[in-house]
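>>> Have a look; sequence and predicted model below, questions after that.
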Amino acid sequence: MPFRLVCVLPVLTLVVAATAHAQSLNSGECISDLDALAPYMLANDAGSADYVAQRGRASFDAALATARTTAAAAPNDQACLKVLRNYLRSAFRRSHLSLRQIDPTVPNAVRASAGAPSFRLLSRQTALIIIPTFADQAGAAIEALIKEHAKDIAQRPNLLVDVRANGGGSDWTYKPLLALAEANIRRDVGAQIWATPANAAASRAACDVFAPLSQQCRDRMRQEAEAIDRAPAGTFIAQPGERPLEIVEPRDVVPHPRRIGVLVDKGCASTCEEFLIAMRQSFKVKLFGQSSTGSLDYSNLRPWTLPSGKRRLMYATTRSLRLPEFAVDLAGIPPDQVLPTPRGAEDRERELAQVQRVLESARQ
């Protein structure tokens, strides 16, 4: 199973910098950052060459020329940030690619704003698990929640798992949920790392930005950087300790519900989408709601600070081995049953009730 680090915000491209005031901009500074972006992305981002090939070099060059004109007139850092973000979206892609202002007054860490996982009994037939995030720090809580309520889950034929607005995190965190869905052979498809010296350096710096207190992160990133160091530059290599394709045999280690409904929306991204792909392979799982974000084909974000030192790029260093046959980024992962997009808290609760009704209507 691929280790995915990190996407704990629903749409990283649109994240607003923490600084509340616009700073003055040195002449030419914005253009220097812009001019550094294109060669860095083409050399190190795992998906950039694919996107440029799809759209054509002329379109790519035109996007850069337009951005240079706008960057030259940027009056402050916030205006420059907007120019650079627009350029990344127009020249490359919208998902798993972001740029943010570096605020020296806050620690170098990505904070997940989503809450803790929770459990509810909806009826004598159906239990509910709500998973707002698969962020690294949520893994222990998810495992503990399932252990605490194992008896309640086992006594009911139906389980509803709500992953709406779950922006992702690390794949290992959802393994306890996969155990509840085991019913048949599952096929887990991995990803390959784009090996460059810059990506090795970015892997070594990743935990300082993403998870400074996680030893698991540091161990994993050290292995990854060492593997990249050993590889020829400009090649795709296997992720350390992982297989390109893993055939997972079903086990019977926990009491299983007979039917599982997964409630999803457009906020389910990255690792959350990997979770959907794994879960829906089970014969007893159905997806409900709306299509997911579409942010999975190019993944495993790593940081790079632009020449100005004021802005940090987050870019993808892996490409899924599902490509090109099974692309997720184009339209997301569709549900088995489509539900209207909820407009507020009451609609969200009605969505839960609708899925519960479907589960409890099953004849067997």
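Perfect, I can see it now.

>>> use CA for all of it now, contacts and neighbours both
Fine.

>>> OK, contacts around Gly234?
For Gly234, the contact set (C-alpha atoms under 8 Å, 6 or more residues apart in numbering) comprises 43, 194-196.

>>> Out of these, flag the one nearest to Asp162.
Among these, Trp194 lies closest to Asp162 (C-alpha to C-alpha), at 33.4 Å.

>>> contacting residues around the strand or helix carrying Gln78?
Assessed by DSSP states H and E, Gln78 sits inside helix 77-91. For helix 77-91, contacts defined as C-alpha under 8 Å, 6+ apart pick out 13, 22-25, 30, 34, 52, 59-60, 63-64, 67, 70-71, 74, 94, 97-101, 311.

>>> Go through the contacts of Gly234 and give me the one with the most neighbours.
When the contacts of Gly234 are compared by neighbour count (other C-alpha atoms under 10 Å), Ala195 ends up highest, at 28 neighbours.

>>> how close does it get to Val15?
For Ala195, the distance to Val15 equals 27 Å [C-alpha to C-alpha, to the nearest Å].

>>> Same check on Ala79?
Taking C-alpha to C-alpha as the measure, Ala79 falls 15 Å from Val15.

>>> just Tyr40 next, same as before
Using C-alpha to C-alpha, one gets 21 Å for the distance from Tyr40 to Val15.

>>> before we move on, the earlier item: now the helix holding Gln78: buried residues?
Across helix 77-91, burial judged by 16 or more other C-alpha atoms under 10 Å covers 77-88, 90-91.

>>> do stretch 183-190 as well
183, 186, 188-190.

>>> tell me how far the ends of stretch 124-140 are from each other?
Stretch 124-140: ends 27 Å apart by C-alpha to C-alpha.

>>> buried residues in that stretch?
125-139.

>>> Next step: these restricted to strands.
126-130 (DSSP state E).

>>> Need the three-state assignment for Ala269.
At Ala269 the chain is in coil, as set by DSSP: H, G, I helix; E, B strand; the rest coil.

>>> How much space separates the residue nearest the centre of the chain from Thr293?
Per C-alpha atoms, centre = their mean, the C-alpha nearest to the average position across the chain is that of Ser270, at 2.4 Å. In this structure, Ser270 and Thr293 are 8 Å apart, going by C-alpha to C-alpha.

>>> putting a second one here so we can go through both:
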Amino acid sequence: MKNLLRILLAAAAVLGLLPAGAQTPAGVAVSDFDYAVDVVERAYAGYPDKTAGREAEYAALKRRLRSEISGDRDVYDAIAEYLGWFDDSHLGTPGVRTYRPKSIHRNPDYAGRMKRYAPQFTHCRVDADTYLIRFPSCDPADAGVAGVQAAVDAYLASGCANLILDIRGNGGGSDSAYEPLLKLLYDHEGVEDGMEYRVSDIAIAHVREFAGNTERGRRKIARMERTPSGEFLAGGSKTYRIRYDSVSPRPRRAALLIDGAVGSSGEQLVLEVRASSHRTTVYGQDNTLGCLDFSNCEILYFPRDTTRWMMLPTTRSYRVAAGRGIDKTGIAPDVRIPLPLPGTLTDNVDEWAVWVAEDLKNNRKK
């Protein structure tokens, strides 16, 4: 079963850009800190793994933050530090990146290193042999997502043998958004890791929202209601199959172009392409973000200040227990591009796309 990610790109931007907020009297708002701790400990799918072997450190963190809140520390800044300690890009609130180790140490800062970094949905020829589809978002609300099938049709009508699927900047959204692209690249049946729910009222509400009107969803809810809160739901499939009824004769060779901003559903696309497409090579310079091991997120609003929110993952990938989690390192490309960053990445055919097109023709004889 594919992950169903309830994440808007706008919300992802807010996570990194908004300040923690104005000062709030500690006696009034401290319960919002306690609320954050409560939902993390009873419902966050990453809690058992993230605290294992670090129990004393975690307890000390909570004591210190509560002490600081009782002084003059802004409670929402303290919540940001608390959530940042878990170092999970799917667990967040405004201001959390200031405290998340991964965000501090692995920030590629493309906007600061390029004249303009604003990938936009586009599709066009790169040269006589290669077509480019730039797909920078899996958010169903983005206009580009609605045009994905049209882009696939335009590529097939172009006669180009090769294809570059450029997902730089794709921070996620919904897996269903990339379905036409995966189907285009698919050339053999693949298998990917499934996920498991950590049972809570929040997780049950998530399943009700997305699958509660289906027989499968109702069976899952019934199993969750019989499972003690805090435990992982047993009995689910640990893998799922990627299978289509046919294989497109083109592209002959394909490139999947990534960068360090690719996360969530963007990373799921990378994994599924690798599992089901021998003809596709993954290109990039940086590993992806690493934002997928814990997913199926819910947006929760604080009880004291209902304008403020936090995002909480309810599921864990089976690859975590198998020791194959990707969040610490991200996903590495097959080929590291040996060029400086392009000057501009918008709806243009940039230097990297041109280089990849040449490499496909000259070095990828699949």
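That came through fine. Quick caveat, the model's predicted, so the values are computed rather than measured.

>>> quick revisit: what about the helix holding Gln78 of the first structure, distance to the chain center?
Distance, stretch centre to chain centre, for helix 77-91 of the first structure: 21 Å (C-alpha atoms, centre = their mean, to the nearest Å).

>>> out of the buried residues of stretch 183-190 of the first structure, who's nearest Ala238 of the first structure?
For these, the nearest to Ala238 of the first structure is Gly190 (8.5 Å; C-alpha to C-alpha).

>>> which part of the second structure lines up with stretch 183-198 of the first structure?
Under TM-score structural alignment, the match for stretch 183-198 of the first structure in the second structure covers residues 187-202.

>>> What is the distance between that stretch and the centre of its chain?
14 Å.

>>> Now which residue in the second structure aligns to Ile247 of the first structure?
In the second structure, Ile247 of the first structure lines up with Arg241, judged by TM-score structural alignment.

>>> wouldn't its match be in contact with His188 here?
No: counting by C-alpha atoms under 8 Å, Arg241 of the second structure stays clear of His188, with 10.6 Å between them.

>>> Mind putting the buried residues of stretch 183-190 of the first structure into JSON lines with secondary structure?
Formatted as JSON lines, these follow (three-state DSSP):
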{"residue": "Ala183", "secondary structure": "coil"}
{"residue": "Arg186", "secondary structure": "strand"}
{"residue": "Asp188", "secondary structure": "strand"}
{"residue": "Val189", "secondary structure": "strand"}
{"residue": "Gly190", "secondary structure": "coil"}
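
>>> one step back: ok, the contacts of Gly234 of the first structure vs Gly261 of the first structure, which is closest?
Relative to Gly261 of the first structure, the closest of the contacts of Gly234 of the first structure is Trp194; by C-alpha to C-alpha it sits at 35.8 Å.

>>> In which helix or strand does that closest one reside?
Judged by DSSP H and E, Trp194 of the first structure forms part of strand 191-195.

>>> Report the mean deviation for that strand after fitting onto the second structure.
Here the mean offset of strand 191-195 of the first structure against the second structure after fitting is 1.4 Å, by mean C-alpha distance after the TM-score superposition for the first structure.

>>> Going toward the C-terminus from that strand, what's the next helix or strand?
Next helix or strand after strand 191-195 of the first structure toward the C-terminus (DSSP H and E): helix 197-210.

>>> quick one: that following helix to strand 191-195, angle?
110 degrees (axes from the mean of the first three to the mean of the last three C-alpha atoms, to 10 degrees).

>>> First-to-last residue distance for stretch 71-85 of the first structure?
First-to-last distance for stretch 71-85 of the first structure - C-alpha to C-alpha - comes to 11 Å.

>>> cool, and stretch 3-12 of the second structure?
17 Å.

>>> Likewise for stretch 111-124 of the second structure?
Terminal residues of stretch 111-124 of the second structure are spaced 24 Å apart (C-alpha to C-alpha).

>>> Quickly note the distance from the alignment partner in the second structure of Thr317 of the first structure to Asp74 of the second structure.
In the second structure, Thr317 of the first structure lines up with Thr314, judged by TM-score structural alignment. According to C-alpha to C-alpha, Thr314 of the second structure stands 27 Å off from Asp74 of the second structure.

>>> ditto for Gly171 of the second structure
Plainly put, Gly171 of the second structure is 29 Å away from Asp74 of the second structure if you go by C-alpha to C-alpha.

>>> And the strands in the second structure, which stretches?
116-117, 122-125, 130-134, 162-166, 190-193, 195-197, 239-242, 253-257, 280-284, 294-301, 309-317, 335-336, 344-345.

>>> out of those strands, which comes closest to Lys365 of the second structure?
Proximity to Lys365 of the second structure (C-alpha to C-alpha) singles out strand 253-257 among those, at 7.8 Å.

>>> JSON lines for the strands of the second structure, including distance to Val270 of the second structure?
What follows is the strands of the second structure, written out as JSON lines (distance: least, C-alpha to C-alpha, whole Å):
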{"stretch": "strand 116-117", "distance to Val270 of the second structure": "21"}
{"stretch": "strand 122-125", "distance to Val270 of the second structure": "19"}
{"stretch": "strand 130-134", "distance to Val270 of the second structure": "14"}
{"stretch": "strand 162-166", "distance to Val270 of the second structure": "11"}
{"stretch": "strand 190-193", "distance to Val270 of the second structure": "11"}
{"stretch": "strand 195-197", "distance to Val270 of the second structure": "17"}
{"stretch": "strand 239-242", "distance to Val270 of the second structure": "13"}
{"stretch": "strand 253-257", "distance to Val270 of the second structure": "8"}
{"stretch": "strand 280-284", "distance to Val270 of the second structure": "8"}
{"stretch": "strand 294-301", "distance to Val270 of the second structure": "16"}
{"stretch": "strand 309-317", "distance to Val270 of the second structure": "15"}
{"stretch": "strand 335-336", "distance to Val270 of the second structure": "14"}
{"stretch": "strand 344-345", "distance to Val270 of the second structure": "20"}
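
>>> Out of those strands, the one nearest Ala154 of the second structure is which?
Using C-alpha to C-alpha, the nearest of the strands of the second structure to Ala154 of the second structure is strand 122-125, at 8.1 Å.

>>> Give me the contacts around the lengthiest helix in the second structure.
In terms of residue count, the longest helix belonging to the second structure (DSSP state H) is helix 26-43. Identification of contacts with helix 26-43 of the second structure by C-alpha under 8 Å, 6+ apart yields 47, 69-76, 78-79, 198-203, 229-230, 302-305, 312, 314.
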